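In: here is my input; please provide its structure:
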Amino acid sequence: MSLVAESSAAEPGTAGPQPWYKAIHGPVFWPSAVIIAGFVLFAVIAPDTANETITNVQTFIVEKVGWYYTIIVSLFVVFSLWVGLGHYGDIKLSPQDEEAEFGLGSWFAMLFAAGMGIGLVFWGVAEPLNHFANPKPSLGVDAESNAARFAGEGGVDATGGPVSNVDIAEQSMVQTFLHWGIHPWAIYVVVGLAVAYMVHRKGKSISIRWVLQPLLGDKVKGPIGDAVDIAAIVGTLFGVATSLGFGVTQVASGLSFLEIVDEPTDLLLVILIGAITLVAIVSVVTGVKRGIKYLSNTNMVIAALIMLFVLFTGPTLYLLRDFVENIGLYLQNLLQLSFDTTANEGPSGASWQGSWAMFYWGWWISWAPFVGVFIARISRGRTIREFVAGVLLVPTALSFLWFTVFGGSGIFRELFGGGGLVTLNEDGDPTVATEGSLFTVLDGLPGGTIVIGITIILIVLFFVTSSDSGSLVVDMLASGGDPEPPTWSRVFWASMEGLVAIALLLAGGLAALQMMAIVIALPFSVVMLAMCVSTLKELRQERAIMLRIQRRQQREEITEHVSQNLIEEGLVEPNGGDGSKATAKTSR
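Out: Next up is the predicted model:
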């Protein structure tokens, strides 16, 4: 994903060349930098303590406010559908009644690019397979029965204790669809719509604070607005760093799979993050927007080709049937799953919730400013109804296809093939090599080794474009909404993204990445709730104005119509040549 097009709207008084230290908005830039740099130092100097601290905070959030994450994400879905399907849907995201800036096909492609990244490549096989190996506690599969499912050679048996493996496979895909379906995109609708309305409709600069102006008034120009932008910057940077951490662990796993390196080590991960971040910084310094756009389009083409390769060289008929079936099961279980907090499953339910649902809701919320700004920028001229329908439906459908092809291939191999993706660890519990499961699936297909190499390149390209775009969005927020932030600042934020990814990996690896996503999203979730209220207030006011104008026009049209009828019937005199109004005839 790359923010290759930028808004020209800016607040008055920000134009003109400035010294490097004045090109940023100090009250936002420096607190954000101190918070992030402080975390990096803490994690590097005392990784064990940092990991313990993150774990304690994450445990508190999951146990005490996990229900809050569940309900607000569902509320975001309701909000998105309400504004999209209701009478606000006719409002255009532009100052005038102008045509959409991008054609429908290009817009759909860029929407998919906004959601297509390292996360889908990393979790495409791994998530459904993890759910299949260790079912959700509510399914009632005890540890002994679960281990027995994988004790044989070459896949699993047809049944697995209280429920069949077929039922578990279906639940695995539905649960994955929940995490990557309309819920994350509803989160992006909340931020994207709020930003698009204030930027395109009201002419504000690209800054999160302005979306709260209808609610807070001029207070957004002071410390409250600064705090909002700081929360957005910290959340975005940690969200991007989480994705970068996932990506680099998968690259290391791929290199190990191809026997280019030995087992991945912390040193290797640090070297990879440093090298790829350096490439991203070069991209930032050169500022070749067309090059970044080209890389983003290349990402999409490569990802599509890999998906088609797996679809047509793998169990094609099974995957096509599974795709249709998965969508039906998702729609059937959507309401129940949306409010599922595993309340009756005890500690195991809370642990599962923190590892999966809470992690995803936190990750999406932390990514919301980044993706929201992007989809807001490309949606100028769209109606709110078009915006909501496009953002919710198109990326969701394509994500469902992606997970069916990759995750379905992994599950098919376990059910009907040679197995090998799920193994038993030293304690006899089923486990999945999360970072390497994609490569194992690809290796089982014709020409898989070549495709693995291409996939590693794809992950690196996603790393570069995500880092470049993320640093641009963060820099715009830290520069008071300037659409052309200084290059040195973009270099700084790109470097910080790499450092945070390194710090999180050293502080606890993938577990720390997941936990930090849950923690960092909490403050920005409050901002998002305020966004919903602020956006509804602004839309309601605009709707009221539109209704008054329509009523006035209707009255004028009715008056004109009635007057014309009276003139035709001879009951009033027509307008005089001097422009005087029609007058009623008097009897003589």
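In: rest of the way, CA atoms for contacts and neighbours
Out: Fine.
In: show me where the stretch 51-200 of the chain has strands.
Out: 159-160, 163-164 (DSSP state E, counting those that start in this stretch).
In: which one of those strands lies closest to residue 236?
Out: Residue 236 lies closest, by CA to CA, to one member of the strands of the stretch 51-200 of the chain: strand 163-164, at 40.6 Å.
In: circling back to that earlier point, which of the strands of the stretch 51-200 of the chain sits most buried?
Out: Of those, the one with the most neighbours on average (mean count of other CA atoms under 10 Å) is strand 159-160, at a mean of 16.
In: helices and strands around that strand, which ones?
Out: Contact partners of strand 159-160 among helices and strands, from 3 or more CA pairs under 8 Å, 6 or more residues apart in numbering; DSSP states H and E: helix 143-148.
In: can you rerun that using 10 Å?
Out: The contact analysis (3 or more CA pairs under 10 Å, 6 or more residues apart in numbering; DSSP states H and E) places strand 159-160 against helix 143-148, helix 165-180.
In: one more, so I can put them side by side:
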Amino acid sequence: MTIKKPERHESRPRRRAPRQRLTSWSDDALRGRLTRPLGVEQERPLDKVVFGVTAAISIAFVVWGAVGTESLSKAAGESQSWVITNAGWFYVLVASYFVIYVIWLAASKYGNIPLGADDVTPEFKTVSWIAMMFSAGMGIGLMFFGVAEPLSHYVSPPPGTAEPETAEAMRTAMATTMFHWGLHPWAIYAVLGLAIAYSTFRRGRSQLVSSVFRPLLGPRTEGPAGKVIDILAIFATLFGSAVSLGLGALQIGAGLEFLDWTGPVGEPALVAIIVVLTIAFIVSAVSGIARGIQWLANTNMVLAVALAAFVFVVGPTLLILNLVPETIGAYLGDMPEMASRTDTAGGPEMQEWLAGWTIFYWAWWISWTPFVGMFIARISRGRTIRQFVTGVLLVPTLVSLVWFSIFGGAAIHEQDLTGALTNADGAVESDFALFQLLEQYPMATVTSVLVMILVAIFFVSGADAASIVMGSLSQHGAVEPSKGVVVFWGAATGAVAAIMLVLGGDEALDGLQSITVVTSLPFAVIMVGITYVLWVDLRTDALTVRRGIAVELVQEAVDVGIEEHGEGFTIATEPVERHVVEPEEESERPPGV
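Out: Presented below is the predicted three-dimensional model:
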């Protein structure tokens, strides 16, 4: 069909007809059709360069940590100090930039572009999609920090904000916690998730981080530049998931000690816990997404809701209800100040606080981004960009708001009443904090066991996704990487987690934080580049092009109609003989070819 237009007056300058653009693209391309099915797995060989380099360096790290713990610990500490001092500003700026970027993308004309062919439907139901996304994204972190972070900021607020254990400290504690767990981390995930989903399911490229850069690098994405990008993505994934495993081991160990099922849990016991969890998530990972991750995510969502409902009912229910709107107001009201905190105004004290909290979180989220983003992309085929951003950005933020209001509010209330949630020095022990809160309520043993089960399953459901992603990056973007590669990366994650815990010594969390901050910096730079190449891709998407052609054609028809007939005219269409388009290079074709 074509718009039927009367001939122009000779006195009017003739525009170049927009329809001429149609000759450069195929008819199927302009309709957003795919010329080959996606999601059908093809055998992909091992990328010997990507896998070989990352495997060798990972093994070297483990060996260094085993035989030279002190030297590795010193190097990690010095590297972290350098990054905080010289690149802390970069983490602060880039995290807020990602929030602005994805919100703009969803609200823009690109929001209705589907992540797949025009007629594709979502692969997973919305409830399962949200459950898998949330479980893989930060489930274990919520269990570890659900009580610990709000309570820590309450008894020791960020420098220069409020007096400890006051009403203002409570407001600041909840706002700061939401700042670390709300829009910012999920915007970071959304950037890469969108880019991978669009590149894979809409453009038909390999499921690789490097493939996203094809608009910028062209065929060089398959050369050294592309391999460097994928190598950095694997490293970020490896160390980010190792942090999660370390946190899970710390909390399970604290639970065992808290219930008097064992004596003080030291490094050997933590390593043993890591071994058990590693075996569990490897088994889950090789079972596949549908059978493994989806089942675990749905199970954990039910258990987590049950735990939160229990604390809500037996805890300070009215205070929690009041805390929800207050936290929203504090979060939005304090956002500009929180998003601009650097050590410039606060000096060494602020620098230390940022290193332990905000910058650690931004580094942790960025290090999680390759596997969480790729995993979210994998389960989001068929959704539009607007649906994707709404689901990924808003739903987990609202869940985090409810979660921290329940557990943080209950913990702060209990601390005010009894002071039982801090140690003799008035400090919060992060790995014990949740168990100390549950001790104040009925059925403490049952709920404590439930917490350990939740932590274990949350980690398994996240870490098996990480193993699959690292395997995919090692095999040219294979949707179903070989089991041997998945098992290798699962074992490597466990080994790195053990080394990171040992590096921290008595303060095991410090070892996890220091390595994460350092290893995430290169990938943060890559993330900024991804925002540019995704925008370049979207500008030439089939829907964008069709919309542009339609607007120009209709505008031209209206101009001509008014010029020749005044207001009394109509625009009609009629069938025309199709124009045969010559085949073109893939790089010049629009999405779906």
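In: one step back: which of the helices and strands packed on strand 159-160 of structure 1 sits most buried?
Out: Of all those, helix 165-180 carries the top mean neighbour count, a mean of 22, counting by mean count of other CA under 10 Å.
In: neighbours of the closest residue to residue 41 of structure 2 other than its chain neighbours, just the number please.
Out: Using CA to CA, 6 or more residues apart in numbering and skipping the chain neighbours, the partner closest in space to residue 41 of structure 2 is residue 479 (6.1 Å). For residue 479 of structure 2, the count of nearby residues is 21 (other CA atoms under 10 Å).
In: residue 479 of structure 2 corresponds to which position in structure 1?
Out: Under the alignment (TM-score structural alignment), residue 479 of structure 2 pairs with residue 483 of structure 1.
In: show me the strands in structure 1, by range?
Out: Secondary structure of structure 1 (DSSP state E): strands at 159-160, 163-164, 422-424, 430-432, 572-573, 583-584.
In: these: which one's closest to residue 351 of structure 1?
Out: Counting by CA to CA, residue 351 of structure 1 lies closest to strand 430-432 out of the strands of structure 1; the figure is 16.0 Å.
In: which strands or helices does the closest one pack on?
Out: By 3+ CA pairs under 10 Å, 6+ apart, strand 430-432 of structure 1 packs against helix 118-133, helix 143-148, strand 422-424.
In: ok, 6 Å please
Out: Other elements packing on strand 430-432 of structure 1 under the criterion 3 or more CA pairs under 6 Å, 6 or more residues apart in numbering; DSSP states H and E are strand 422-424.
In: who touches the strand it packs on?
Out: Outside strand 422-424 of structure 1, the residues that touch it by CA atoms under 6 Å, 6 or more residues apart in numbering are 430, 431, 432.
In: what's the closest non-adjacent residue to the last one?
Out: Computed as CA to CA, 6+ apart, the closest residue to residue 432 of structure 1 that is not its neighbour in sequence is residue 422, at 5.1 Å.
In: so the one you found versus residue 511 of structure 1, what's the distance?
Out: Remark: distance between residue 422 of structure 1 and residue 511 of structure 1 (CA to CA, to the nearest Å) = 19 Å.
In: among the two, which residue is more densely surrounded?
Out: The neighbour count for residue 422 of structure 1 versus residue 511, taken as other CA under 10 Å, is higher for residue 422 (24 against 15).
In: need the strands of structure 1 in TSV with distance to residue 33 of structure 1, can you?
Out: As requested, the strands of structure 1 are arranged in TSV below (distance: least, CA to CA, whole Å):
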stretch	distance to residue 33 of structure 1
strand 159-160	51
strand 163-164	51
strand 422-424	42
strand 430-432	37
strand 572-573	76
strand 583-584	74
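In: which residues are in contact with the most centrally placed residue in structure 1?
Out: For structure 1, the residue nearest the mean C-alpha position is residue 364 (4.9 Å; CA atoms, centre = their mean). Counting by CA under 6 Å, 6+ apart, residue 364 of structure 1 makes contact with residue 184.
In: run the last query once more with 10 Å
Out: Applying CA atoms under 10 Å, 6 or more residues apart in numbering, one finds that residue 364 of structure 1 lies in contact with 73, 179-180, 183-188, 235-236, 239, 358, 371, 517-518, 521.
In: again, but for residue 197 of structure 1
Out: 91-95, 203-204, 211, 376, 379-380, 384, 535, 538-539.
In: take the strands of the stretch 51-200 of structure 1 and lay them out in JSON lines including distance to residue 133 of structure 1.
Out: Output for those, formatted as JSON lines (distance: least, CA to CA, whole Å):
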{"stretch": "strand 159-160", "distance to residue 133 of structure 1": "11"}
{"stretch": "strand 163-164", "distance to residue 133 of structure 1": "13"}
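In: okay, how far is it across stretch 421-434 of structure 1, tip to tip?
Out: Note: stretch 421-434 of structure 1 ends 9 Å apart using CA to CA.
In: quick one: buried residues of it?
Out: Within stretch 421-434 of structure 1, the residues that count as buried by 16 or more other CA atoms under 10 Å are 421, 422, 423, 429, 430, 431, 432, 434.
In: picking that back up, how about the helices and strands packed on strand 159-160 of structure 1 in JSON lines, adding distance to residue 245 of structure 1?
Out: Putting those into JSON lines (distance: least, CA to CA, whole Å) gives the following:
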{"stretch": "helix 143-148", "distance to residue 245 of structure 1": "30"}
{"stretch": "helix 165-180", "distance to residue 245 of structure 1": "19"}
